[in-house]
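[1] sequence? don't have it. structure:
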């Protein structure tokens, strides 16, 4: 009898243990209702979220700060067709959260319509748009990662990483964006700073439409269709960026300007793209000190005028330049490694100008199939024969015979030679004077 009681008690204890472990598993899998926490907070509160899984979607309609106690330890899950986070109030900050948005929908993962929002250190996995800013000013998105969460979706069906409309004076810095439609899309949004971002495997890395005074600085674009696209924009600054391997699409470019005006493009590295720099129907833009290397075509100028290209280096491109209908541009002091010049006065600049032959570009526009003959021996021969309206060709009046950095090195070397010769002359004079003085002493 005692053995039966012991067996029964053991079974009861095992059942109790299994029930407790089951209840703990259910509790562990349950998400915390973050909206209830937000609703209980007072305007201006700073909420430190303990590590765990939280339930979305949420609406923030009062000034608040949501911060993960440890970056990446707080996960907000959203399976609804609404934004995972909707910000309607001013002065809202969200810091260090991970957002997993599983619903394939038109709504973005984060939608901000309040001014002076700050989104920092977020990790966003989305099958929608990452962050959308609408009619909101003076905010910031920084140190945030955005990437597409599922495979097998066409690029055209994806959402943008950061999408801004009618939003002024935002800073977008040090973000990492991958596998979306456009990495950063700006429309009707002025005075935006886009700095230090890395954008890969998307359509356009940075895309400006109808913007003014946008600063695109120190970003990296790799394997996108186009690194930076500036369209219908004014006073944009594209400085110190690196755009590489935008080459897998027939419309790929490192930097594209279309209907862009008064824009500065300087100190960029544009390597391994189909077209390094493409300029169409754009005026009064300045291109200086860019390194355009190993592209299929270095620079294309189409129906553009009043632009200035100085101190750029075009090296290792299949074709350095193409131009059509682009008169009154000012090209000088650029280095074209395919050009063999003549320098009679030793100033490092060719006395012969570098003219961009428009023949191939003209016939390829009329007969696109002729692009198959690009750089073929027959096409090169025909280009050499074509001299019509040569005075209207785009040309570099003073092309460099060496890249600017090598030219500076050569100038310094020349200064060293001059200094050495001067030293030898002074030493000779001193020796002669010493010799005459010794003869007088005798």
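    Nice, I can see it. Since this is a predicted model, take the numbers as computed values, not measurements.

[2] from here on, just use CA atoms for contacts and neighbour counts.
    Will do.

[3] buried residues in stretch 29-46?
    Neighbour-count burial for stretch 29-46 flags 32, 34, 35, 38, 43, 46 (criterion: 16 or more other CA atoms under 10 Å).

[4] so which of those sit within strands?
    Restricting the buried residues of stretch 29-46 to those inside strands, with DSSP state E as the criterion, leaves 32, 46.

[5] please compare the first structure with the one that follows:
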């Protein structure tokens, strides 16, 4: 038995060897096949770098921690379902003990590299469906994260991530949540090209949240039926959040009503919101049908952050907006900050202040 010390979110995760039957795979790699009634965690613990854990259709009541580099955890579609265990979590099981479903964790000193999680459903966890920290090159593909208490899919302190083709629906906070760090106050981190693309995000408090990060793309996602669609969030820490791209997304009718929190006012009718950011390119998005009375309501909204940090040198270009209230384009910035932001080539009917369409 060995322990992997995880410092960002947890203490330790136990790794237990198993004699679970396995099938050979190409290039000397092994595929460990898990059937209903068997333990996914035991298969993961038996795997070595490069192996695949293939989980067959069925419902599995457990949390799963992955700390093995280049491991693939793959289901066989939405009918491979992971739900919370009815048993009390062990004291050293940080994933289950924290209310999370699948956890991909590196350590304080080393990111876990090249893990893939694909083709399964994770649902009903009190905190997060799929949570990752200290990863390099994590791929999350065709995962359905539904009805989890806080986030559907969440990541912190990681680089080179790929989140593609997932569905995040009816989660308590963000469907997809990316941050520099979840708990500490720090400047924005460079994600080194993380990509959030071709996901369907609906029925959450916020569809996609990018908090205190730089150098990533949010592209070609379908975001609908949330209280707010896409949030890019900065604050007073340095470096500032920004230097990223939000483009080619379909952001439509995010008009659910959500009460205020410690961090944000009540939300309703927000399409794409930038708050306290710099050098964000918002381009070629379709943003339609938003309406609300929140300070953050509108189609594309540039909003001075809750701690008074201005948004500067952001570019809002070539977007298609209609039927958003109080306006298609909204900016609360003033003075030099307002003058540094540009609005060009957008198709829209209304703006606040006037003159940005």
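    That came in fine, so what should we check first? Note that the structure is predicted; figures quoted are calculated from it, not measured.

[6] Throw the buried residues of stretch 29-46 of structure 1 into a markdown table and include distance to residue 196 of structure 1, thanks.
    Putting the buried residues of stretch 29-46 of structure 1 into a markdown table (distance: CA to CA, whole Å) gives the following:
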| residue | distance to residue 196 of structure 1 |
| --- | --- |
| 32 | 35 |
| 34 | 32 |
| 35 | 33 |
| 38 | 33 |
| 43 | 33 |
| 46 | 28 |
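
[7] buried residues in the helix ranked longest in structure 1?
    Longest helix in structure 1 by number of residues, with DSSP state H as the criterion: helix 404-441. Residues 404, 407 are the ones in helix 404-441 of structure 1 that count as buried (16+ other CA under 10 Å).

[8] which one among the buried residues of stretch 29-46 of structure 1 gets closest to residue 246 of structure 1?
    Distance ranking of those against residue 246 of structure 1, using CA to CA, places residue 34 first at 41.8 Å.

[9] ok, now which ones touch that closest one?
    Residue 34 of structure 1 makes contacts with 54, 55, 56, 58, as judged by CA atoms under 8 Å, 6 or more residues apart in numbering.

[10] cool, residue 224 of structure 1 as well?
    Applying CA under 8 Å, 6+ apart, one finds that residue 224 of structure 1 lies in contact with 199, 200, 201, 202, 203, 204, 205, 245, 246, 247, 252.

[11] do residue 312 of structure 2 as well
    Under the criterion of CA under 8 Å, 6+ apart, the contact partners of residue 312 of structure 2 comprise 276, 277, 278, 279, 337, 338, 340, 341.

[12] cool, residue 314 of structure 2 as well?
    Residue 314 of structure 2 is in contact with 277, 278, 279, 280, 281, 282, 340, 341, 342, counting by CA under 8 Å, 6+ apart.

[13] how far off centre is stretch 58-73 of structure 2?
    With CA atoms, centre = their mean, to the nearest Å as the basis, the distance from the averaged C-alpha position of stretch 58-73 of structure 2 to the chain average is 18 Å.

[14] quick one on the thing from earlier: quick check: the two most widely separated of the contacts of residue 314 of structure 2?
    In the contacts of residue 314 of structure 2, the most distant members under the criterion CA to CA are 282 and 340, with 14.6 Å between them.

[15] between these two, who's got more neighbours?
    For the pair residue 282 of structure 2 and residue 340, the greater number of neighbours falls to residue 282 (25 against 16), based on other CA atoms under 10 Å.

[16] and the one helix or strand that one maps to, what does it pack against?
    With elements taken from DSSP states H and E, the one containing residue 282 of structure 2 is strand 281-283. The contact analysis (3 or more CA pairs under 8 Å, 6 or more residues apart in numbering; DSSP states H and E) places strand 281-283 of structure 2 against strand 245-247, strand 315-317.

[17] compared with structure 1, how much does it deviate?
    Once the two are superposed, strand 281-283 of structure 2 sits an average of 0.7 Å from its aligned residues in structure 1 (mean CA distance after the TM-score superposition for structure 1).

[18] wait, what's in contact with residue 286 of structure 2?
    Applying CA under 8 Å, 6+ apart to residue 286 of structure 2 gives the contacts 248, 249, 250, 251, 252, 319, 320, 321.

[19] quick one on the thing from earlier: who touches the strand holding residue 282 of structure 2?
    243, 244, 245, 246, 247, 248, 314, 315, 316, 317, 318, 319.

[20] going by distance to residue 137 of structure 2, which of these wins?
    Among those, residue 244 lies closest to residue 137 of structure 2 (CA to CA), at 18.1 Å.

[21] burial measure for the aligned residue in structure 1 for residue 174 of structure 2, as a count.
    For residue 174 of structure 2, the aligned position in structure 1 is residue 182, judged by TM-score structural alignment. Neighbours of residue 182 of structure 1 under the rule other CA under 10 Å: 31.

[22] secondary structure element for residue 182 of structure 1?
    Secondary structure from DSSP H and E places residue 182 of structure 1 outside every helix and strand.

[23] how close does it get to residue 229 of structure 1?
    Distance of residue 182 of structure 1 to residue 229 of structure 1, computed by CA to CA, to the nearest Å: 10 Å.

[24] same thing with residue 201 of structure 1?
    15 Å.

[25] coming back round to it: export the helices and strands packed on strand 281-283 of structure 2 to TSV and append columns for distance to residue 152 of structure 2 and mean neighbour count.
    Putting these into TSV (distance: least, CA to CA, whole Å; neighbours: other CA atoms under 10 Å) gives the following:
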stretch	distance to residue 152 of structure 2	mean neighbour count
strand 245-247	20	21
strand 315-317	28	20
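
[26] looking at these, which is closest to residue 123 of structure 2?
    Taking CA to CA as the criterion, strand 245-247 is the member of those that comes nearest to residue 123 of structure 2, at 27.7 Å.

[27] map residue 425 of structure 1 onto structure 2.
    Superposed on structure 2 with TM-score structural alignment, residue 425 of structure 1 falls in a gap with no aligned residue.

[28] over in structure 1, see which of the contacts of residue 312 of structure 2 survive.
    Of the contacts of residue 312 of structure 2, the subset whose aligned partners also make contact in structure 1 (criterion: both residues aligned by TM-score structural alignment, their matches' CA atoms under 8 Å) comprises 276, 277, 278, 279, 337, 338, 340, 341.
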